[in-house]
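> below are the sequence and a predicted model for it; my questions follow.
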Amino acid sequence: MPIIYQPIDERLRKAYENTDYRVDAPALCLHIHEPCPALDQLLTEQQSTTAVFITAWNPGSRRLSSSENERRQQALLELVAASGWMAFPGYGHGRAGDWPAEESLLIIGPDETQARRLGHALGQVAIVGYRKGGNAELWSCVVGDQ
């Protein structure tokens, strides 16, 4: 039976849509509902078709201490390294400035199912998914009733 994900709360959805998802090297910035030619190029170079922008910080959109966020992010780094996926450090920063920037990773290779499962395991409400040639999308990670 397929997993059913809950819709994202309207307030949170707008916050995600008004966030810059940045990677410094290679330089790129994702915005929900927009294409990213720089990421398309990176996916071509990496011979992949999908990517996900994800963080371990502040699960459930609840602020944690810096030390707890850093511990969680380190665990994510170790998990990604063990998976063999290529990852680039980045950060998500809301344009309104009312939420601190969150250390994140742009991970090349996981498909939507793998990415959502990872986001769910990290306690995230949503993650930013990307398919080569498409637009950045918001993927819910909150499992609903079957």
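Right, received. Where do you want to start?
> contacts and neighbour counts: CA atoms only from here.
Noted.
> which strands or helices does the top strand by length along the chain pack on?
Ranked by residue count, the top strand of the chain under DSSP state E comes out as strand 86-94. Strand 86-94 sits against strand 19-23, strand 102-108, with contacts defined as 3 or more C-alpha pairs under 8 Å, 6 or more residues apart in numbering; DSSP states H and E.
> got another, please set it beside the one above:
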Amino acid sequence: MDKNLQQAYLNTDYIIDDELGFWQINIGDTDRPLSRYLNTFENPTAAFITAYNPMSKRLKEGQNKQRLQQLQQAVGKLGLASCKGYGLSQQNDWPQEHSLLITNITKQQASQLAKDFQQAAYVWINEHGLVSLVGQQDY
């Protein structure tokens, strides 16, 4: 992954804002409360994935919203739950991207979804609450 793109992911706040409440996660951090929540599932892991702007190419808002609906449908077909969220650039140099925090998901499923929706990377939360970036080269 290009270093500038990687830095953009690192300089993003990943916000979960749903019926669960409000959480902000960042790559490299460990989020214990989120980990406790995830450990209520069979697979105590989660992925924060967007369908917006495939391969970091900006699309019109209507196209992005349609892609997000398709991601929600794909998640539903897998029988997985999700919470609404968004990625927000700390430097305000990239538009907000609506996303999903998908719970009870395996890394293989997450990688396949990211690949299907042409994402350069996604955010992975392991069973200990460690937040990491998974780049396309790792799919």
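Great, that's in hand. Worth saying up front: this structure is predicted, and the values here are computed from it rather than measured.
> related to what we said a few turns ago, would TSV of the helices and strands packed on strand 86-94 of the first structure with distance to R72 of the first structure and mean neighbour count be doable?
What follows is those, written out as TSV (distance: least, C-alpha to C-alpha, whole Å; neighbours: other C-alpha atoms under 10 Å):
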stretch	distance to R72 of the first structure	mean neighbour count
strand 19-23	19	21
strand 102-108	10	21
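> by how many degrees do the longest strand of the first structure and strand 102-108 diverge?
When axes from the mean of the first three to the mean of the last three C-alpha atoms, to 10 degrees is applied, the directions of strand 86-94 of the first structure and strand 102-108 differ by 140 degrees.
> residue range for strand 86-94 of the first structure in the second structure?
Across the second structure, the stretch matching strand 86-94 of the first structure (TM-score structural alignment) is residues 81-89.
> mind listing what's buried in the matching stretch?
82-89 (16 or more other C-alpha atoms under 10 Å).
> any idea which of those is closest to D116 of the second structure?
S82 (17.3 Å; C-alpha to C-alpha).
> check contacts around the closest residue to that closest one other than its chain neighbours.
Once flanking residues are discounted, S82 of the second structure sits nearest to I102: 4.3 Å by C-alpha to C-alpha, 6 or more residues apart in numbering. By C-alpha atoms under 8 Å, 6 or more residues apart in numbering, the contact set of I102 of the second structure is 46-49, 75, 80-83.
> at 6 Å instead, please
Contacts for I102 of the second structure were tallied using C-alpha atoms under 6 Å, 6 or more residues apart in numbering; they are 46-47, 81-82.
> map it across to the first structure for me.
Counting by TM-score structural alignment, I102 of the second structure lines up with I107 in the first structure.
> now swap in Q7 of the second structure and tell me
In the first structure, Q7 of the second structure lands on K14 (TM-score structural alignment).
> and the strands in the first structure?
In the first structure, the strands defined using DSSP E lie at 19-23, 28-30, 50-54, 86-94, 102-108, 126-131, 137-140.
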